[in-house]
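Trainee: Predicted model and sequence below, questions to follow.
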Amino acid sequence: MLDIRFAAARSASGAVAVVVPSGAPSGALDLLKLGPADLAECEAFLEDVEHSGSAGTVHTLPRPARKPSRLLFVGIGEADEAGWRAAGAALARSARSETSLRVLVPQDTAADAVRGLAEGLWLASYRFRLTDAEPDPLRRVTIALPGNAPAPDALTAALDQARAVVTATLLARDLTNMPSDRKTPAWFARQVVKAATGVPGLTVEVREPAYLAAQGFNAILAVGRGAASERGPRLVELSWRPRGAKRHVVLVGKGITFDTGGICIKPLSGMKLMRKDMGGAAAVIGATLAAAEMRLPVRITALAPLAENAVGADAMRPGDVVTHYGGITTEILNTDAEGRLVLGDAMAYAVRRLRPDVMIDLATLTGAQGVALGKRTAALYSHSDTLAGALATAAAASGESVWRMPLNEDYAEEIDGDLTDVVNSTDIGAGSVLAALYLREFTGAMRGNWAHVDMSSPAWSDSNDGELTKGATGWGVRTLTRWLEATVA
């Protein structure tokens, strides 16, 4: 990660960035301590390029043999957190060839502006590397305030919040980007243990196949049955238990480390990116780690049911019947609808054993989500207006996006089974809605305090886009962390 810190504004020999609010580009020049001729040059440059100040717009003025040698004028739009985040992301790319960057900000810069700027810088500068490739030259960014006084405590706290959330988001990206020849359920579990080791208040339990069989986690076992034994399923439970916590939140994330579709095998086009099918598990683990780093006073249990949905001699078949943890039975009509099976086991366990106040599940669950809402917006389902509204607010504040979808009661009978309580697939369409209705069967007494987020498409970006870099996005860490922050505010 970039080294981002505060410092007093002073002359610099390298690159300097100046923030430009929407509609007032010349006002940014007040932050530059330059002589009249240099200021006139900058003003003429801004007029010539017609800098609008719109968020994320960057215009660069080279100044060879002078100090600073390069000026980057970056728009912050309406100067809200989203505008500052866009500015940070744009600067991370525009200044990538520099070794350091100084960002001049006004004296009255708000805490949320600093958080947005830092998040944008860190998130957009992310690169996933399997080898020790040479990193980008840009290593340090200084946020420079006018005068020599240290940064106010509120700004320092905002930078620390951004660091905690981004660190967790980048871990989620790393986990999701990792190729599946290396990313077995056991490997994923080891990464969680490694990340939690030494953090006060965090504990990890890794349940292996023998335990899962003894305790009745038959759906997790069924999904993982086709894989080789060394790639067998796991259930990871990461717990954050701060003293004095009065609320218990359970976060459940789908953790299919690779999805062939099983016997109902996917075509190549649908299988190439299936290493991302554990993005929900990565997100709930990341959010819990961020909450622990921020010392949020809310108890959190993250459950990651992990399996590889492979084609093998013992793989589950269409027509098989599975008895979930807790007793609900499912007839398997499509082995490629496996994510809801492992989630069902984990959610039933959470309701029966953990007794949370709120339960939220995240899953790269259906292609239908992307058809309905595209690449940047996840589908949100909940019977609670309060919970749905709070999650939507948190998503918007964090730079992510959700859209509430209906839990159509007219469709509920479509998942009723002839041989079993439910079936895991239907042919009527509305795939994302029906998957949510299926998961609802496992919420028990938590039905009114449960939310399901289908984030299949937003988990992956096909190109560099704002604060996203091509590949895994770590979607959900920022939304969940903002929501957790708000619940204890």
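Mentor: Received it, and whenever you're ready, just let me know what you need. Numbers count the residues shown, from 1 in each chain.
Trainee: Only C-alpha atoms from now on, for both contacts and neighbour counts.
Mentor: OK.
Trainee: from what I can see R102 touches A144, true?
Mentor: Yes: the pair R102 / A144 is scored as a contact, 6.5 Å apart, by CA atoms under 8 Å.
Trainee: which strands and helices sit next to the longest strand along the chain?
Mentor: Identified as the longest strand of the chain according to DSSP state E is strand 299-309. Strand 299-309 sits against helix 185-196, helix 218-224, strand 234-240, strand 248-253, strand 255-259, helix 279-293, helix 339-349, with contacts defined as 3 or more CA pairs under 8 Å, 6 or more residues apart in numbering; DSSP states H and E.
Trainee: How about the secondary structure of S54?
Mentor: Following DSSP: H, G, I helix; E, B strand; the rest coil, the label given to S54 is coil.
Trainee: Please state the offset of the longest strand of the chain from the chain centre?
Mentor: The chain centroid and the centroid of strand 299-309 are separated by 15 Å under CA atoms, centre = their mean, to the nearest Å.
Trainee: Below is structure B, check it against A:
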Amino acid sequence: MNHKSLLLAACLSLTFAPPAFAQTVTGSGVVPATAANSAERAIGFAANAPASGALVIVMTDATLPLLDGVAFSAPERQAVAAAIAAATFDGKAGSTLSLRGIGAHSRILLVGTGATPTSLALAEAGGKAAQELKSEAQPVVIAGAFGDTSAADVAYGFALGQYRFDRYKTVDKKAPPTGAVTLVGADPAAAEAAFTSRWKPLADGVRLSRDLANEPANVIYPESFVAEVRKAFTGVAGVSIEVLDEAAMRRLNMGNIVGVGQGSPRGSRMMLVRYRGSGAPAAPLALVGKGITFDTGGISIKPSANMGNMKGDMSGAASVMGAALSLAKSRAPVHVVAVAALAENMPDGNAMRPADVIRTMSGKTVEIVSTDAEGRLVLADANEYVAQAYKPRAIVNIATLTGAIVGALSDQYAGLFSRDEALAAKLLAAGTASGEELWRMPLHKNFFDRLKSDVADIRNGGSDGPGASTGAHFIGFFVDDAMPWAHLDIAGVNRSEKTNPLTPKGMTGFGVRLLDQLARSGE
């Protein structure tokens, strides 16, 4: 298929008006849903706390800390100390000890951080507390030997850990806990200021990413994704938003992203959110996310088993928007442009086929080997556009790109590919600091040979082999060699089958914390 034919076919796509964010299907129609996610516990800070409800004590070792501002009698301290000794609780990171029947508190929960807790360890303690108390309605007091503003770190973790996505449940829906959370410390005003200015915006960004990725594909598709992100940024200072619809992308000769979406009646979009804080550099850091709002594989259709998880194939796009929201709401002194390359990959009489040849906006040609290798196609156009229109100082891609990375790294790490050593080092450091860890993967020049085409400049897949690396090579082909560039393959970490302290079961929002940290590091 030549470029002119592809663009003519794309014109046949229909466009639907964006729905309300929370929708559900009844019968054959789509109607607005009245429900939203259950309310979360309010989080506050105080110098003193009530004597009732649940008490969480953050522990660095086996010694019970002084709990200034908490009504805790000497006999109660003795009872807790005896329980610690009996249970051999040592306060190591991730450890917990639950006690009942001591004093007026309905429950006393000890949560360990380790001897010299980092900000991340404190956050994980807060998340652990949120998970342990998720089915208990009473108010919660969290206390410990909080120095400086460390109570804010714990509060941030609690905010991440208490997330739930239950807006479509109508039968046997569990009532959420309503009791407020109060963190008690020597300087509550400072802790609250730190939480409000730094950690709450980050939690909001993670929540946006999770909400977008958890939504079903009849609710979130390219146009409604744009509508919801616009809503999230309403009133946020320093932000500008650009959206390219199919007509604009056709004029720019973006054959890849238009081609991927041409089998769906829901038109493709490219959304760019730019935030520039005070004192930030002139050239932005570009964060470019894959936004396949549902991926059937197209004509190269996927097996039906677990295909429903492909509603989360836009997790990369969701997370770059979440990171931009965090940075903008916290007024970080950074300059970023977040790009969501949005399309729905569906099989249809108008869908892109294997062996088609399509063209990116730079004029480079691509032979389609598999229509299920679509994420790299939309990223190619997004990378070329942001490089030309925004002149970034570096480009970082993030995508649920390959099953191969899951086979290599399981759900422990995202794969990192980069031609730039300095950028790779900053990403690895940001991953460690944020708790969203990366593992460096190879970009060997021989892998690129698998992508050579007899009829076009490159093909979008190769024979069996290093699939994650060849996918990264394909994306890198559309980024100038002089541009610092990295690609993060998050296919194994964007969704969790189990609950962890900071990531409840479901879509994790992976990448928001990492990219927020990267931007703040000065990259």
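Mentor: All right, it came through fine. Since the structure is predicted, the reported quantities are computational estimates derived from the model, not experimental observations.
Trainee: rewinding a little: the helices and strands packed on strand 299-309 of the first structure: which one's closest to N464 of the first structure?
Mentor: Closest to N464 of the first structure of these, according to CA to CA: helix 279-293, at 18.4 Å.
Trainee: So which bit of the second structure is that closest one matched to?
Mentor: Using TM-score structural alignment, helix 279-293 of the first structure lines up with residues 315-329 of the second structure.
Trainee: I'd like the helices and strands packed on strand 299-309 of the first structure laid out as JSON lines, including distance to A168 of the first structure and mean neighbour count.
Mentor: Conversion of these to JSON lines gives the following (distance: least, CA to CA, whole Å; neighbours: other CA atoms under 10 Å):
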{"stretch": "helix 185-196", "distance to A168 of the first structure": "10", "mean neighbour count": "19"}
{"stretch": "helix 218-224", "distance to A168 of the first structure": "26", "mean neighbour count": "29"}
{"stretch": "strand 234-240", "distance to A168 of the first structure": "14", "mean neighbour count": "25"}
{"stretch": "strand 248-253", "distance to A168 of the first structure": "15", "mean neighbour count": "25"}
{"stretch": "strand 255-259", "distance to A168 of the first structure": "17", "mean neighbour count": "30"}
{"stretch": "helix 279-293", "distance to A168 of the first structure": "5", "mean neighbour count": "30"}
{"stretch": "helix 339-349", "distance to A168 of the first structure": "22", "mean neighbour count": "26"}
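Trainee: which one of the ones you listed lies closest to A396 of the first structure?
Mentor: Nearest to A396 of the first structure among those is helix 279-293 (16.4 Å), distances taken as CA to CA.
Trainee: so that closest one versus strand 248-253, what angle?
Mentor: Angle, helix 279-293 of the first structure to strand 248-253, by axes from the mean of the first three to the mean of the last three CA atoms, to 10 degrees: 150 degrees.
Trainee: now the residue lying farthest from the centre of the second structure, what's its secondary structure?
Mentor: Largest separation from the mean C-alpha position in the second structure: P75, at 45.7 Å (CA atoms, centre = their mean). What three-state DSSP gives for P75 of the second structure is helix.
Trainee: What's the match for it in the first structure?
Mentor: Using TM-score structural alignment, the partner of P75 of the second structure in the first structure is A37.
Trainee: Check the mean deviation of whichever strand or helix holds D48 of the first structure from the second structure.
Mentor: Secondary structure from DSSP states H and E places D48 of the first structure in helix 36-49. Comparison of helix 36-49 of the first structure with the second structure after fitting gives an average deviation of 1.6 Å (mean CA distance after the TM-score superposition for the first structure).
Trainee: Any chance you could list what contacts the helix or strand just after that helix?
Mentor: Where DSSP H and E defines the elements, the next helix or strand beyond helix 36-49 of the first structure is strand 58-62. Identification of contacts with strand 58-62 of the first structure by CA atoms under 8 Å, 6 or more residues apart in numbering yields 42, 45, 49, 51, 69-75, 90-91, 94.
Trainee: If we use 10 Å, what do you get?
Mentor: Strand 58-62 of the first structure is touched from outside by 15-20, 41-42, 45-46, 49-53, 68-76, 87, 90-91, 93-95, with contacts defined as CA atoms under 10 Å, 6 or more residues apart in numbering.
Trainee: can you tell me what part of the second structure that strand aligns to?
Mentor: Aligned by TM-score structural alignment, strand 58-62 of the first structure corresponds to residues 96-100 of the second structure.
Trainee: Please report how far the match of P75 of the second structure lies from L61 of the first structure.
Mentor: 15 Å (CA to CA, to the nearest Å).
Trainee: ditto for L268 of the first structure
Mentor: Distance, L268 of the first structure to L61 of the first structure, using CA to CA: 47 Å.
Trainee: Over to V236 of the first structure?
Mentor: Per CA to CA, V236 of the first structure is found 51 Å from L61 of the first structure.
Trainee: likewise R115 of the first structure?
Mentor: The spacing between R115 of the first structure and L61 of the first structure, counted by CA to CA, is 26 Å.
Trainee: Those two: which has the busier surroundings?
Mentor: R115 (25 against 16; other CA atoms under 10 Å).
Trainee: That one against Q161, yeah?
Mentor: Yes: using CA atoms under 10 Å, R115 of the first structure is in contact with Q161, at 7.2 Å.
Trainee: Tell me if I'm right that I328 of the first structure and E441 touch.
Mentor: Yes: in this structure, I328 of the first structure is within contact of E441 by CA under 10 Å, at 8.4 Å.
Trainee: intersection of neighbour lists for these two?
Mentor: In terms of CA under 10 Å, 6+ apart, I328 of the first structure and E441 are both contacted by the residues G344, A348, D421, V422.
Trainee: Put together CSV for those residues, with distance to V298 of the first structure on each row.
Mentor: Compiled in CSV, the shared contacts of I328 and E441 of the first structure are given as follows (distance: CA to CA, whole Å):
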residue, distance to V298 of the first structure
G344, 24
A348, 22
D421, 35
V422, 34
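Trainee: per the alignment, P65 of the second structure corresponds to what in the first structure?
Mentor: Superposed on the first structure with TM-score structural alignment, P65 of the second structure falls opposite A28.
Trainee: Count the neighbours of that match for me.
Mentor: Neighbours around A28 of the first structure, by other CA under 10 Å: 21.
Trainee: and it, what is it in contact with?
Mentor: 18-21, 42-43, 53, 73-75, 104-106.
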